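Enquirer: compute the structure for the input listed below.
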Amino acid sequence: MPKPPLNPYLAVMAAVVAVSFSALFVRLATAPPLIIATYRLLFTFLALAPFTLMKRGILATLDRRQVAFSALSGLFLALHFVTWFTSLGYTSVASSTVLVTLQPVFVVLGSLLFFKERISRLAVMGGLLALTGSIIIGAADFQVGMRALIGDLLALLAAVMISGYLLIGRRLRRGIPLEGYTFVTYGTSSLALVAATLITRTPFGGYPPRDWLLFLALALVCTVMGHTVFNWALKYVQASVVSVSILGEPLGAILWAAVFLGEPPTLRQMAGGAFIFGGLYLFTRVAARPPQPA
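Expert: Prediction:
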């Protein structure tokens, strides 16, 4: 294994802090969720594309199948951002970010269904514990009103969408350079979101200067310094390290929401979050173990 130019563990921790600002930036923006998602992916693509194009021949190494599945991964990523950003307009930052963190459960379930990967009983117990936490949060929001429950369901749908993105990416990244994968994935996401914006006739402009700064921050801080760093770190550390570290994202998001938005989590949200964090910790630690020989 090559020696990394940076400490990968410190890089993962920095990436967790970076992505934890995502929900705050979305809530502070006044633009529609579709526009926020569009500019986040478009600015990300424009920021990273030159690094890919400078490495001549890197895109030529991708075959048609790899390009097609990378594009499909990009569509899942676009749907994830739209559904998650929309959920933040219906429910609290605490509920939305905690429910989106359920994606490891859907990733392993997808691996079981599509790749026939085995799952242990301890991993199943961890997944059930995490799902119990989501039910606690959903029941609490149902008492608040149907609007909050719709936000919870959108957050769960966003978790399913990001799971599709991760499932495809996990398979493709074994044989595709990071630059080639992100070029096709982020590029497809950007094109899909721009097309959706045109079809729905959502204005591309007319937003206050603060919104444009937030679009740029979502791209450079949360995506380039966050999600892209996670993909880079997977070359040097175990997937379990990244999976468990990502559990810190909703904790940071809840903290920023309490400080800057005046949204402290309720007791039931904290209880549900505790179930989810505990279950996901067990789930990711066990599910990431290599299979034992027969």
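Enquirer: going by C-alpha atoms from here, please, whenever you check contacts or count neighbours.
Expert: Noted.
Enquirer: quick one: residues contacting Ile246.
Expert: 16, 101 (Cα atoms under 8 Å, 6 or more residues apart in numbering).
Enquirer: same check, this time on the one 5 residues further on
Expert: With contacts taken as Cα under 8 Å, 6+ apart, Leu251 has the following neighbours: Ser20.
Enquirer: okay, and it sits in which element?
Expert: helix 248-256 (DSSP states H and E).
Enquirer: and after that helix, which helix or strand comes next?
Expert: Next in sequence after helix 248-256, counting helices and strands by DSSP H and E, comes helix 267-287.
Enquirer: list the buried residues in that next one.
Expert: 268-270, 272-287 (16 or more other Cα atoms under 10 Å).
Enquirer: show me what it is in contact with.
Expert: Taking Cα under 8 Å, 6+ apart as the rule, helix 267-287 contacts 94-95, 98, 102, 104-105, 108, 119-120, 122-137, 140, 240, 243-244, 247.
Enquirer: among those residues, the buried ones, what's the PyMOL command?
Expert: Buried subset of the contacts of helix 267-287, written as a PyMOL selection, criterion 16+ other Cα under 10 Å:
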select buried, resi 94+95+98+102+104+105+108+119+123+124+126+127+128+129+130+131+132+133+134+135+136+137+140+240+243+244+247
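Enquirer: narrow the contacts of helix 267-287 to those in helices?
Expert: Judged by DSSP state H, the contacts of helix 267-287 include 94-95, 98, 104-105, 108, 122-137, 140, 240, 243-244 as members of helices.
Enquirer: count the neighbours of Gly226 for me.
Expert: 25 (other Cα atoms under 10 Å).
Enquirer: now the residue lying closest to it once chain neighbours are set aside: how far from Ile168?
Expert: Distance criterion Cα to Cα, 6 or more residues apart in numbering; nearest residue to Gly226, sequence neighbours excluded, is Ala15 at 4.2 Å. For Ala15, the distance to Ile168 equals 21 Å [Cα to Cα, to the nearest Å].
Enquirer: quick one: stretch 198-215 to chain centroid distance?
Expert: 22 Å (Cα atoms, centre = their mean, to the nearest Å).
Enquirer: next, the structure of the following sequence, for comparison with the previous one:
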Amino acid sequence: MARPLEEPLSQPAVTTKRGSLPVSPYALLFIGVFSVALSSIFIKWSSAPASIMGMYRLLFTIVLLLPFRPWKQTGAGRFSWSFKGSLLLVLSGLFLGLHFLFWMESLKHTSVASSMILLTLQPVFIMIGSFFLFKERTSVQGVASLIVALVGSVLIGWGDIGFSEQALYGDMLSIAGALSYSLYLMAGQKLMKEIPSMLYSLFVFIIAALLLFVFNMFNHYTLTDYSLTDWGIFVLLALIPTVMGQMLFNWLLAYVNATTVSMAVIGEPVLAIILAYLLLNEQPTWLQASGGLLTMLGVGIYFRIKPKSVQK
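Expert: I've put the predicted structure just below:
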């Protein structure tokens, strides 16, 4: 995933540095980007259904959260329950579950390069949704940069049409995953100002895992009959890309600004493509390479100029 799980859309461009780190925050940022880039490799290595991998990734992450007792924050008086807030929380969890379902399944059909690059289209959907839902306006330069990103994604899809219909189907799933994640972020935008972040993560992870559990039951997928390799991958998906990746991004927001984190995760597709070449022998086509460069360039420029965007 190309954006921290708990970063609110209205996050200020600059955050306050609290305390000091024993190592450079940028070294930790690289570790986070590298960890998230590994997720696509783990998924490719597993023979389990994508919905099973997503469910266990969330469940094992929940287990890792439990020692921190995030539920204790329910009595902290920092937020109050309401019907609207509860509905947004449920929607946020459902959209996160759909994101895992669509994106992880996309890697069963298309290449790491196409899937990861198309996933970076999240800002396009967020820009459109924020305009209609929150009346947030984006500068002309911001719109132009995202159009460049869209042109790059079209080139990727065009190349995959010539490759196979299955690859194009995988591309569509990746775009659906990006859209679902964008809806997840927009649904949680207001909640992130009211609910402690770890408690919010616990709730949405549980809801998303329940959605995937129902999907697995409906499709009669076995919950236990998997190899030791698959079980190891389930644990690694929770520990490395989720905890050492996305949650590390959230923690680093206390030391570097949100724009820096957003710009850094643009490197996820680059590292993922390199890892796919070395570990999976996947070599990007010229259309994937050129389209990918355009997409990441457009998204990168958007994040660079985003603080200058006007909000109404």
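Enquirer: kindly provide the TM-score of these chains.
Expert: A TM-score of 0.93 describes the superposed chains when it is computed by TM-score structural alignment, normalised by the length of structure 1; 293 aligned residues with a Cα RMSD of 2.0 Å.
Enquirer: hmm, the residue nearest to Gly226 of structure 1 is touching Asn231, no?
Expert: No. Applying Cα atoms under 8 Å as the test, Ala15 of structure 1 and Asn231 come out as separate, 10.4 Å apart.
Enquirer: looking at the two, which is more packed in?
Expert: Using other Cα under 10 Å, the more surrounded residue of Ala15 of structure 1 and Asn231 is Ala15, with 26 against 20.
Enquirer: on that earlier part again, residues in structure 2 aligned with the helix holding Leu251 of structure 1?
Expert: The aligned range for helix 248-256 of structure 1 in structure 2 is 267-275, by TM-score structural alignment.
Enquirer: the matching stretch against structure 1, how far on average?
Expert: Taken against structure 1, stretch 267-275 of structure 2 registers an average deviation of 0.8 Å after superposition, with mean Cα distance after the TM-score superposition for structure 1.
Enquirer: okay, buried residues for that stretch please.
Expert: Within stretch 267-275 of structure 2, the residues that count as buried by 16+ other Cα under 10 Å are 267-275.
Enquirer: ok, Val16 of structure 1 to Leu157 of structure 1 distance?
Expert: 22 Å.
Enquirer: between those two, who's got more neighbours?
Expert: Val16 (26 against 20).
Enquirer: what sits against the more buried one?
Expert: Val16 of structure 1 makes contacts with 226, 245-246, 248-249, as judged by Cα under 8 Å, 6+ apart.
Enquirer: please apply the same query to Ile254 of structure 1.
Expert: By Cα under 8 Å, 6+ apart, the neighbours of Ile254 of structure 1 are 93-94, 263-265.
Enquirer: can you rerun that using 6 Å?
Expert: For Ile254 of structure 1, the contacting residues are Ala94, by Cα atoms under 6 Å, 6 or more residues apart in numbering.
Enquirer: measure it to Val160 of structure 1 for me?
Expert: Counting by Cα to Cα, the gap from Ile254 of structure 1 to Val160 of structure 1 is 21 Å.
Enquirer: run through the helices of structure 2 in chain order.
Expert: Under DSSP H, structure 2 gives helices at 25-45, 50-65, 83-106, 112-119, 122-134, 140-163, 165-187, 197-218, 228-237, 248-252, 258-264, 267-279, 286-305.
Enquirer: after superposition, how close is the last one to structure 1?
Expert: Once the two are superposed, helix 286-305 of structure 2 sits an average of 0.9 Å from its aligned residues in structure 1 (mean Cα distance after the TM-score superposition for structure 1).
Enquirer: who touches the alignment partner in structure 2 of Ala31 of structure 1 in this structure?
Expert: Correspondence of Ala31 of structure 1 to structure 2, assessed by TM-score structural alignment: Ala48. By Cα under 6 Å, 6+ apart, no residues touch Ala48 of structure 2.
Enquirer: and the equivalent of Gly89 of structure 1 over in structure 2, how far is that from Ile240 of structure 2?
Expert: Alignment note (TM-score structural alignment): Gly89 of structure 1 maps to Lys108 of structure 2. Lys108 of structure 2 sits 20 Å away from Ile240 of structure 2, taking Cα to Cα as the criterion.
Enquirer: what residue of structure 2 takes the place of Leu113 of structure 1?
Expert: With TM-score structural alignment defining the correspondence, Leu113 of structure 1 maps onto Phe132 in structure 2.
Enquirer: number of nearby residues for its match?
Expert: 11.
Enquirer: gap between it and Leu191 of structure 2?
Expert: 19 Å.
Enquirer: which residue, other than its chain neighbours, is closest to Gly279 of structure 1?
Expert: Gly126 (4.1 Å).
Enquirer: now do Gly291 of structure 2
Expert: Using Cα to Cα, 6+ apart and skipping residues adjacent in sequence, the residue nearest Gly291 of structure 2 is Gly152, 3.9 Å away.
Enquirer: check contacts around that neighbour.
Expert: By Cα under 6 Å, 6+ apart, the neighbours of Gly152 of structure 2 are 291-292, 294-295.
Enquirer: now which residue in structure 1 aligns to it?
Expert: Under the alignment (TM-score structural alignment), Gly152 of structure 2 maps onto Gly133 of structure 1.
Enquirer: with Leu64 of structure 2 instead?
Expert: Alignment of Leu64 of structure 2 against structure 1 is given by TM-score structural alignment, with Ala47 as its counterpart.
Enquirer: what do you get for Ile195 of structure 2?
Expert: Per TM-score structural alignment, Ile195 of structure 2 is aligned with Ile176.
Enquirer: from Leu34 of structure 1, how far out is that match?
Expert: On the measure of Cα to Cα, Ile176 of structure 1 and Leu34 of structure 1 end up 29 Å apart.
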